[in-house]
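Peer 1: Could you work out the structure for the sequence below:
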Amino acid sequence: MEKFTVHTGVVVPLDRSNVDTDAIIPKQYLKSIKRTGFGPTLFDDWRYNEPGEPGMDHSKRAVNPAFVLNFPRYAGASVLLARENFGCGSSREHAVWALTDYGVRAVIAPSFADIFFNNSFKNGLLPITLPAEAVEQLFQETGAQEGYQLTVDLERQQVLTPTGAAFGFSIDEFRRYCLLNGLDDIGLTLQHADEIRAYEERRQQAAPWLF
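Peer 2: Below is the predicted model:
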């Protein structure tokens, strides 16, 4: 998993509340568990003017020019600004995979659905909860300035604006540690690879019939 320390990126504002995981990545794309290849189908039903299916050449599909991800000014955005209850609905981990595969490193919102929130940390995506008034301010500033960027400093737990204003955010210390060091559940387990190997060797000697 990629480490997250300090990230600066263009902000894309998704001015919708209660964005559910089916909107983030529709159900027809859930067959793959490779964690990659979902970026072109992020917000699929909103992003394109025609239905999508797995295996399509999405670069040839007609895009919806009214959807914010298709605005040229937000090309290459890596910080998503959203409204309350982002990531509600089903528990599909693919929603986080689609965001990270698109290039999103952090999502800022007043609140998140619990399962999406937990899935984000396990996949290197940083969900940041800020007060509604702070989020509103960021929406206003993003809309007023093309190429608006935010810096997310996980070490200091701050979101920094181009003017130098800082918004502090809280995060569980263990989750912060994992993101700073690029450790998902597998990475955490592999930190104990020597102990696991030694245990398996002892077990094989004690119960060889199992092997």
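
Peer 1: hey, let's count contacts and neighbours off CA atoms from now on
Peer 2: Noted.

Peer 1: How about the longest strand anywhere in the chain, which residues are buried there?
Peer 2: In the chain, taking DSSP state E as the definition, the longest strand is strand 6-13. For strand 6-13, the neighbour count (16 or more other C-alpha atoms under 10 Å) marks Thr8, Gly9, Val10, Val11, Val12, Pro13 as buried.

Peer 1: Which of these sits closest to Ala206?
Peer 2: Among the buried residues of strand 6-13, Thr8 lies closest to Ala206 (C-alpha to C-alpha), at 53.4 Å.

Peer 1: To compare with the earlier structure, here is another sequence to fold:
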Amino acid sequence: MEEFKTLQGIVAPVDRVNVDTDAIIPKQFLKRIERTGFGQFLFYEWRFDEEGNNNPSFEMNKPRYEGASVLISRANFGCGSSREHAPWAIMDYGFRCVIAPSYADIFYNNCFKNGILPIKLSEEQVEDLFQRTATHEGYEMNVNLENKTITDAYGLHIDFDLDEHRRQFLLQGLDDIGLTLQHDDEITAYEERHSAKLFGQTASV
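Peer 2: Modelled structure (predicted):
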């Protein structure tokens, strides 16, 4: 998994509360067995009309948000079913950071396992980000996970909180398997001791 230390990127808004995982990645696209390729279906029913053409009224389809890597939204982002395909789609589309006032627990946890930084800010702080995104075309921010700060070119400075264990997951680019492999020497030593004990007992019998 790629390390996350700092991110300088364009911000794209999805100005809706209770964005559920079926809106993030509709169920008809869950047949893929790979983790990649889901980005093209992100927010599919909002991004496209019935003929498959871009929906010009959906925020993310505006040219000013092309290439965005930071997504901002409203409360209870990622609610609904527990599908891990939701963060897969967000990551595959190009977003490395999501900012919202609150998240569904399972979605929040899945983000860290897939290299996405989900930041929780107050309703007032998120509203300010929406205003800045609307005011400045091509609005960018810098997300610094090492210092736990968010800044922009217009005087913004926000300190955000994050559990240290999860912060280290992203800083070091670790998922659950990677974290386990950090203890490879201890695991190998245990297996050798266990094998010696097991086969020693078998031989004595």
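
Peer 1: so how much does the longest strand of the first structure differ from the second structure once superposed?
Peer 2: Taken over the aligned residues, the distance from strand 6-13 of the first structure to the second structure averages 0.5 Å (mean C-alpha distance after the TM-score superposition for the first structure).

Peer 1: State the next helix or strand along the chain beyond that strand.
Peer 2: Counting by DSSP states H and E, the next helix or strand C-terminal to strand 6-13 of the first structure is helix 21-24.

Peer 1: Tell me which other helices or strands that next one touches.
Peer 2: helix 44-47, helix 94-102 (3 or more C-alpha pairs under 8 Å, 6 or more residues apart in numbering; DSSP states H and E).

Peer 1: In the second structure, which residue range corresponds to the helix or strand just after the first one?
Peer 2: Where DSSP H and E defines the elements, the next helix or strand beyond helix 44-47 of the first structure is strand 79-81. Strand 79-81 of the first structure lines up with residues 70-72 of the second structure when matched by TM-score structural alignment.

Peer 1: now that stretch, how far from the centre of its chain.
Peer 2: 10 Å (C-alpha atoms, centre = their mean, to the nearest Å).

Peer 1: Show residues contacting that stretch.
Peer 2: The contact list for stretch 70-72 of the second structure, computed with C-alpha atoms under 8 Å, 6 or more residues apart in numbering, reads 9-15, 95-100, 126, 129-130.

Peer 1: what's the answer for stretch 24-37 of the second structure, then?
Peer 2: 38, 41-45, 78, 85-86, 88-90, 92.

Peer 1: Straight-line length of that stretch, end to end?
Peer 2: 14 Å (C-alpha to C-alpha, to the nearest Å).

Peer 1: go on, stretch 125-141 of the first structure?
Peer 2: Stretch 125-141 of the first structure has an end-to-end distance of 23 Å (C-alpha to C-alpha).

Peer 1: Please apply the same query to stretch 153-170 of the first structure.
Peer 2: Start-to-end, stretch 153-170 of the first structure (C-alpha to C-alpha) is 12 Å.

Peer 1: Can you check which part of the second structure that stretch sits on?
Peer 2: Using TM-score structural alignment, stretch 153-170 of the first structure lines up with residues 144-161 of the second structure.

Peer 1: aligned partner of Leu126 of the first structure in the second structure?
Peer 2: Per TM-score structural alignment, Leu126 of the first structure is aligned with Leu117.

Peer 1: thought that match was touching Met91?
Peer 2: No - contact criterion C-alpha atoms under 8 Å: Leu117 of the second structure and Met91 do not qualify, at 10.2 Å.

Peer 1: tell me, what's touching these two both at once?
Peer 2: Counting by C-alpha under 8 Å, 6+ apart, Leu117 of the second structure and Met91 have no shared contacts at all.

Peer 1: quick one: contacts for the closest residue to Thr151 of the second structure other than its chain neighbours?
Peer 2: Spatial nearest neighbour of Thr151 of the second structure, chain neighbours left out: His157 (4.6 Å); criterion: C-alpha to C-alpha, 6 or more residues apart in numbering. Contact analysis of His157 of the second structure by C-alpha under 8 Å, 6+ apart lists Thr149, Ile150, Thr151.

Peer 1: and which of the contacts of stretch 24-37 of the second structure is nearest Ser122 of the second structure?
Peer 2: Gly78 (17.0 Å).

Peer 1: mind putting the contacts of stretch 24-37 of the second structure in JSON lines, neighbour count and distance to Thr188 of the second structure included?
Peer 2: Listed next are those as JSON lines, based on neighbours: other C-alpha atoms under 10 Å; distance: C-alpha to C-alpha, whole Å:
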{"residue": "Phe38", "neighbour count": "21", "distance to Thr188 of the second structure": "37"}
{"residue": "Phe41", "neighbour count": "20", "distance to Thr188 of the second structure": "42"}
{"residue": "Leu42", "neighbour count": "26", "distance to Thr188 of the second structure": "41"}
{"residue": "Phe43", "neighbour count": "22", "distance to Thr188 of the second structure": "44"}
{"residue": "Tyr44", "neighbour count": "19", "distance to Thr188 of the second structure": "46"}
{"residue": "Glu45", "neighbour count": "16", "distance to Thr188 of the second structure": "49"}
{"residue": "Gly78", "neighbour count": "25", "distance to Thr188 of the second structure": "39"}
{"residue": "His85", "neighbour count": "27", "distance to Thr188 of the second structure": "33"}
{"residue": "Ala86", "neighbour count": "27", "distance to Thr188 of the second structure": "35"}
{"residue": "Trp88", "neighbour count": "25", "distance to Thr188 of the second structure": "32"}
{"residue": "Ala89", "neighbour count": "22", "distance to Thr188 of the second structure": "36"}
{"residue": "Ile90", "neighbour count": "26", "distance to Thr188 of the second structure": "36"}
{"residue": "Asp92", "neighbour count": "18", "distance to Thr188 of the second structure": "35"}
